[in-house]
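dropping a prediction and its sequence here:
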Amino acid sequence: MTFDFDLFVIGGGSGGVRAARLTAAGGAKAALAEEFRMGGTCVIRGCVPKKLMVFASQYSGAAVEAASYGWDISIGDFNWVSFQARLKAELSRLEAIYTKNAGNAGVEIFHQRATVKDAHTVVLADGTEVTAKHILIATGGTPFVPQNVSGIEHAITSNEIFDIPELPKRILIVGGGYIASEFACIFNGLGAETSQYYRGAQILRGFDDEARGHIAEVIKEQGIHLHTGTDVESIAKQDDGLHVTSTDGNTKVFDVVLYATGRTPKVDGLGLEAVGVAQGRSGEVVVDDYSQTNIPSIYAVGDVTNRIQLTPVAIREAVAFHETVFKGNPMKPDHANVPSAIFTQPEYGAVGLSEEQAREEGPVEVYSAAFRPMQNAFIEKNERVMFKLIVCVNTRKVLGCHIIAPHAGEMIQFAGVAVKMGATKEDFDATVAVHPTMAEEIVLMKEPVRVHN
């Protein structure tokens, strides 16, 4: 059978673009359809704009600290309109790069929605039908918003937060995951009175418990009104703002209510059910170790598979897909010991197992230190950093590394190499410390604070 394309990718995010580029550059005929903007969630309304907002939000605190270090600095109000203009220009630049690079590789790009008709046919929004030997679903995820809350239509999500017309004076962040916690720190740093409601007992569920508690205490000391065990009951729009009644019976007024209560695979209306593609409880596309669905010609990578929702993971999955399908080199994407960073303030970097996960696997030693780094101690700032290693008693391998500190995201990238290589606690101990730094603590912790047998 003759096909229009060797590969048709639905979704122009990092995973989809990488797969299409590699395939086209290798000489096969590849096409890609994106209904919104090239670059996907990460570039357009996720990692990149969020990190730029993190940078912006850190300057208010830096100015205060600079004064304590002897600088005569005055700082005015944050200019949201000016920042937004630069942000939009930067995102447009990155989008153009994604489009250009894919086009230069030979990918045919359709700037419109595409759905799956059958195992080898894709239908574009304009009605055009094209055939492909292989179809790759790379549509990513979308914010989840509960529909059982009265007045939920007045809330926004991370999709809209970058486009609000003015900086809110009072903002409520609903959720306790990394996106919610990051935005709470961002808006607190930008000068908004920031509240965060989370229905669970502690924020950052799924991460190391000691690290979760440390971050919660730090952000509360920074002025974020964190309320755990609390959810939104109703939202009412009135002349003076959004009146939010919480499950503890209190009503407070906010200018913006941002829901960051998780993300779900973006599969609505793709036609997967009609074709018979298997999906999981959350709608995720079910794939095997090689990213292949139960329909042999259809594959999926990235957040739509709900494996690990990180951009670099989607890219790795796309590379493995290309190697497997188009180069005859079966390759499984490696999801073990993936480093990650949460851009709270301070940041939280983690790789490997949490203390709780490690305890389930066997006897472990826990090395942990929380302290005021030199930069804070000098100006009598109480904020503490934390370094933590979880070590297998039997093999001496470092099973997990957790860092809460400024630039923890940068540090964990290098620690991730050591953990991935199977470094032991003795390997860390044998490494000479870099002094004076915060990070030297990771090779100076000699005695465990806890042992779990």
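Structure received.

when you work out contacts or count neighbours from here on, use the C-alpha atoms and nothing else.
Will do.

tell me where this protein has helices.
Taking DSSP state H as the criterion, the chain carries its helices at 14-25, 40-45, 47-68, 80-105, 178-189, 209-221, 272-275, 311-326, 355-361, 374-378, 408-421, 425-429.

so can I have CSV of those showing distance to residue 5 and mean neighbour count?
Formatted as CSV, the helices of the chain follow (distance: least, CA to CA, whole Å; neighbours: other CA atoms under 10 Å):
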stretch, distance to residue 5, mean neighbour count
helix 14-25, 10, 25
helix 40-45, 22, 22
helix 47-68, 31, 16
helix 80-105, 15, 15
helix 178-189, 37, 25
helix 209-221, 48, 17
helix 272-275, 19, 14
helix 311-326, 13, 22
helix 355-361, 45, 16
helix 374-378, 58, 13
helix 408-421, 38, 18
helix 425-429, 51, 16
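
figure out which of those helices is closest to residue 171.
Each of those was scored for nearness to residue 171 using CA to CA, and the closest is helix 178-189 (7.8 Å).

residues in contact with the closest one?
By CA atoms under 8 Å, 6 or more residues apart in numbering, the residues outside helix 178-189 that reach it are 53-54, 57-61, 171, 173-175, 193-196, 203-204, 219, 223-224, 259-261, 342-345.

presented hereafter is structure B, for comparison with structure A:
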Amino acid sequence: MSEVASDYDYDLFVIGAGSGGVRASRIAAGHGARVAVAEEYRVGGTCVIRGCVPKKLLVYGAHFAEDLNDAAMFGWDVPVKRFDWPVLRDHVQAEVKRLEGLYGQTLASNKVETFLERATIVGPNLVRLASGRTVSAAKILIATGARPFLPDVEGIEHAITSNEVFHLERLPKRIVIVGGGYIANEFAGIFHQFGSHVTLVNRSDTILRGYDESMRDRLLQISLAKGIDFKFNASFSRIDKREDGMLHLALDGCDDLEADAVLFAVGRKPNVEGLGLEEAGVDLGTRGEVKVDKANRTNVPSIFAVGDVTDRIQLTPVAIREGQAFADTQFGSGGVVEVDYDCVPHAVFSHPPIASVGLTESDARNRYGTVKVYTSDFRAMKNVMAGRNERSLYKLVVDEASERVIGIHMIGPDSPEILQAAAIAVKAGLKKADFDATVALHPTMSEELVLMH
């Protein structure tokens, strides 16, 4: 800890109480630092309040649509199937509120002072709160996250983003989702299962750019078979709201569309506006991201940043790792702690979900030249019994020279749950022979990972 920390009101002031900010605050306080955190909206950040947690709860709710249909083949009589959106919406928000309270309790129990107001930087060691109070800190951490990006389209005020989708008054009968990334495909699956007619509009001809091509193709095939419409190489020129509340969507590249709601999921933008970063001399990147080194330090020695605001890997577990590494490095006694960004697992909670770790097949060929690819294309036992033709696909990518498994990609029921354990094997550098030598756990879907030849 800095020898002049006593000259400041706090050893650490954190702006943003999301996943990264809360972890950094808690760990720094555990090391004995005097810590304060400011949050202008709700403690918990994107993940807890308007991101992965409420979205995953919607995913759980959406799965019942197929499960209830399949139940008959397993002997269950479900005479009435009716979905009530307000019930799920309100229960999800109640759970979000509960988690928000727990995050607040965590900060309080670790003696972190919380200011529920906006904070801006007015100097290398000074922060001004919305109430007008100015406080000083030896170190300032920016953990303000990111927000959905909205393009400059006439009538864009009639669109919603992933922030507002959890608060819809009613379920749209027709929804147009704009984008081809994981958020767009997740909500396409969710709303389709809830009974909405879903059209996904993408400016290119590829969904899930950066994911393994086989997984992308399989999800597209399954989504089309389910009845989700796709409009590729299309873009918006205007959104008009009619007197009856319906939206007329004028597009380039395809016919115009009518919808009850249009959801834009075309990327996320770092939250840096109005924070005083440029006035403080903090360097920003081309997308507005806070530029940091491996120790999460900006070009201003007393100012640091972690999480989505740095636009490195926009994932909650990565933000948490960065927050922990920052706190341990700056306030612990173990020296510099760096986050290892190699082999970070990814999941798309689509219907069915995708999970990946390591290199895609194309990236592996570019890096290693010659690789071996093992696949298992099968129907899950439950789908066979239910008469559902949906097939799962697992893929192992192996470096031919070393026989190391350098990538695992899966699409099928529970793929993210299975991949978490499998990711350990890739991170540890295990070889294909290690997979082959592992006895299969039968009957499971995951056994396919050790049976590929």
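Noted; the coordinates are in hand. In this text the structure is predicted, and so the values were computed from the model without any measurement.

before we move on, the earlier item: format the helices of the first structure as TSV; extra columns: distance to residue 114 of the first structure.
Output for the helices of the first structure, formatted as TSV (distance: least, CA to CA, whole Å):
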stretch	distance to residue 114 of the first structure
helix 14-25	13
helix 40-45	15
helix 47-68	25
helix 80-105	17
helix 178-189	29
helix 209-221	41
helix 272-275	12
helix 311-326	19
helix 355-361	41
helix 374-378	53
helix 408-421	36
helix 425-429	50
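
so for residue 164 of the first structure, which of the ones you listed sits nearest?
helix 80-105 (9.2 Å).

re earlier: which among the contacts of helix 178-189 of the first structure count as buried?
Among the contacts of helix 178-189 of the first structure, those scoring as buried are 53-54, 57-58, 60, 171, 173-175, 193-196, 203-204, 219, 224, 259-261, 342-345 (criterion: 16 or more other CA atoms under 10 Å).

residue 78 of the first structure -> the second structure?
Under the alignment by TM-score structural alignment, residue 78 of the first structure pairs with residue 83 in the second structure.

and if you look at residue 152 of the first structure?
Using TM-score structural alignment, residue 152 of the first structure pairs with residue 156 in the second structure.

contacting residues for the closest residue to its match other than its chain neighbours?
The shortest distance from residue 156 of the second structure to any residue other than its chain neighbours is 6.4 Å, reached at residue 239 (CA to CA, 6 or more residues apart in numbering). Contacts for residue 239 of the second structure (CA under 8 Å, 6+ apart) come out as 153-156, 158, 247-250.

conserved subset of those in the first structure?
Retained in the first structure (both residues aligned by TM-score structural alignment, their matches' CA atoms under 8 Å) from these: 153-156, 158, 247-250.

could I get the residues you listed in TSV, plus columns for neighbour count?
Listed next are these as TSV, based on neighbours: other CA atoms under 10 Å:
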residue	neighbour count
153	12
154	13
155	14
156	17
158	14
247	23
248	18
249	20
250	18
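
list the contacts of the counterpart of residue 304 of the first structure in the second structure.
Alignment note (TM-score structural alignment): residue 304 of the first structure maps to residue 309 of the second structure. The neighbours of residue 309 of the second structure, taking CA under 8 Å, 6+ apart as the test, are 142-146, 269-272, 289-290.

tell me how far residue 309 of the second structure lies from residue 272 of the second structure.
7 Å (CA to CA, to the nearest Å).

joint contacts of these two?
Taking CA under 8 Å, 6+ apart as the criterion, residue 309 of the second structure and residue 272 both touch 144, 289-290.

without its sequence neighbours, what residue ends up closest to the most centrally placed residue in the second structure?
Most central in the second structure under CA atoms, centre = their mean is residue 315, positioned 5.1 Å from the mean C-alpha point. Counting by CA to CA, 6+ apart, residue 315 of the second structure lies nearest to residue 308, which is 7.3 Å off, once chain neighbours are set aside.
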